[in-house]
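Undergrad: Sharing a model prediction with you, sequence too.
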Amino acid sequence: MVLDALIKIKNEIDPSLTFRRSCREGICGSCAMNIDGCNGLACLIKISSDSESTITPLPHMFVIKDLVVDMTNFYNQYKSIEPWLKRKTPAPTPGKEIPQSKSDRAKLDGMYDYWGNPESYLGPAALLHANRWIMDSRDEYTQERLDAVNDEFKLYRCHTILNCSRACPKGLNPGKHIQNIKRLEMAP
């Protein structure tokens, strides 16, 4: 895997090489980088045996050093979509779970577990999670959530290139969920 090559380079050739890594299970996303022009996780992408590879930091993010990008903007964008259940009415039974039908729950599958204006564009992860809360039948702030992302630099900066869907280690298809928000924004 590309991550193995980076570790070998760091251990044997250049100890100053800096990159993030964590679980090697393709879940956390800490080793995300651009490999041969596609965003992906170094722990999941195999080394090409027939050509050289080009490895760069994630595009449209501020670089701290080498392959490490500043995640502050990402975390701020994620926080801006208020990723928690919001209700206007009290829970049916205080202190208890809010019931949800199986069909309503099924609508959330594939939306959890987990660039032109990087400061404003929410990005695929935040928008996928925004859609997760928009689609949750228990949440009562759907319109407010739609209003919060309805902006040319938030939702509509996505150009449906689908790099996010190809790179997602869990196969969550953020592009599909971004399209869902766009459809809801256009609905009467």
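TA: Looks like it arrived, so ask away.

Undergrad: okay, CA-based contacts and neighbour counts for the rest of this
TA: Fine.

Undergrad: ok, Tyr78 - how many residues close by?
TA: Look at Tyr78: counted by other CA atoms under 10 Å, it has 20 neighbours.

Undergrad: That one - nearest residue in space that isn't next to it in sequence?
TA: Ala126 (4.8 Å; CA to CA, 6 or more residues apart in numbering).

Undergrad: Structure two is appended below for comparative analysis:
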Amino acid sequence: MKELEENESLELFSWYAFRQPIPMKKFNKLSRNVVAYCGGLPLALEVLGSYLFERTKEEWITVLSKLKRIPNDQVQQKMRISYDALMDDTEKDIFLDICCFFIGKDRAYVTELLNGCGFHADIGIAVLVERSLVKIEKNNKLVMHDLIRDMGREIVRESSPREPGKCSRLSFHEDVRHILTTCKNFNNSDKKKCNKK
């Protein structure tokens, strides 16, 4: 991914964090610090800027302290700050479902499907769009950057790295094939054993 110059980085970040090309005066130094920790990576600037929009100075300082602990080459970890700060598990579940199953699908279709599961997807998807974790294309399709998709899939994989059958979602063909061949008879005890969503 091509890195931006410092001034370009600050401007891009400001558009998402303040909805204007330059930081607000009282956030100028904090903005420059966040931009420095993002290393000129446009996606990290966009996601963190969207997350920090209309947040207090104290919240900015908390985000900076988290960024300081993340090595420069760990882009996904930097973007994960926005995911970790989602208000409830439903928004996180919607995000993970989109990462694993619904990229490129029609927003109305996905919303109806997730609402049927009790997820309140109308507001959940809107929150993810505000955070720049999900985008809506002109044809109403849900899309996201590959790095964000990979971050979501890694979050799922982390829940059971050695036993994919215990993960809440399966997004890799190899894992699905393994589970389907290992758990051939899908009666109730096998479903529990496979922990299949």
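TA: Yes, it's here. Because the structure is predicted, anything quoted here is derived from the model rather than measured.

Undergrad: So after superposing, what's the score?
TA: For this chain pair, the superposition-based TM-score is 0.27 by TM-score structural alignment, normalised by the length of structure 1; 100 aligned residues with a CA RMSD of 6.3 Å.

Undergrad: contacting residues around Arg32 of structure 2?
TA: Taking CA atoms under 8 Å, 6 or more residues apart in numbering, we find Arg32 of structure 2 in contact with Leu10.

Undergrad: Tell me the helix or strand right after the host helix or strand of it.
TA: In this structure, Arg32 of structure 2 sits in helix 28-38 according to DSSP states H and E. Where DSSP H and E defines the elements, the next helix or strand beyond helix 28-38 of structure 2 is helix 42-52.

Undergrad: Compute the inter-axis angle for that next one and helix 28-38.
TA: Put simply, helix 42-52 of structure 2 runs at 140 degrees to helix 28-38, going by axes from the mean of the first three to the mean of the last three CA atoms, to 10 degrees.

Undergrad: Against which helices or strands is helix 42-52 of structure 2 packed?
TA: helix 6-17, helix 28-38, helix 75-84 (3 or more CA pairs under 8 Å, 6 or more residues apart in numbering; DSSP states H and E).

Undergrad: what comes up buried for the last one?
TA: This points to helix 75-84 of structure 2. Of the residues in helix 75-84 of structure 2, 75-83 count as buried by neighbour count, 16 or more other CA atoms under 10 Å.

Undergrad: pretty sure Leu146 of structure 1 is in contact with Arg132, am I right?
TA: No: at 11.7 Å, Leu146 of structure 1 and Arg132 do not qualify as touching, with contact defined as CA atoms under 8 Å.

Undergrad: re earlier: in CSV, list the helices and strands packed on helix 42-52 of structure 2 along with distance to Leu48 of structure 2.
TA: Shown next, in CSV, are those (distance: least, CA to CA, whole Å):
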stretch, distance to Leu48 of structure 2
helix 6-17, 8
helix 28-38, 8
helix 75-84, 7
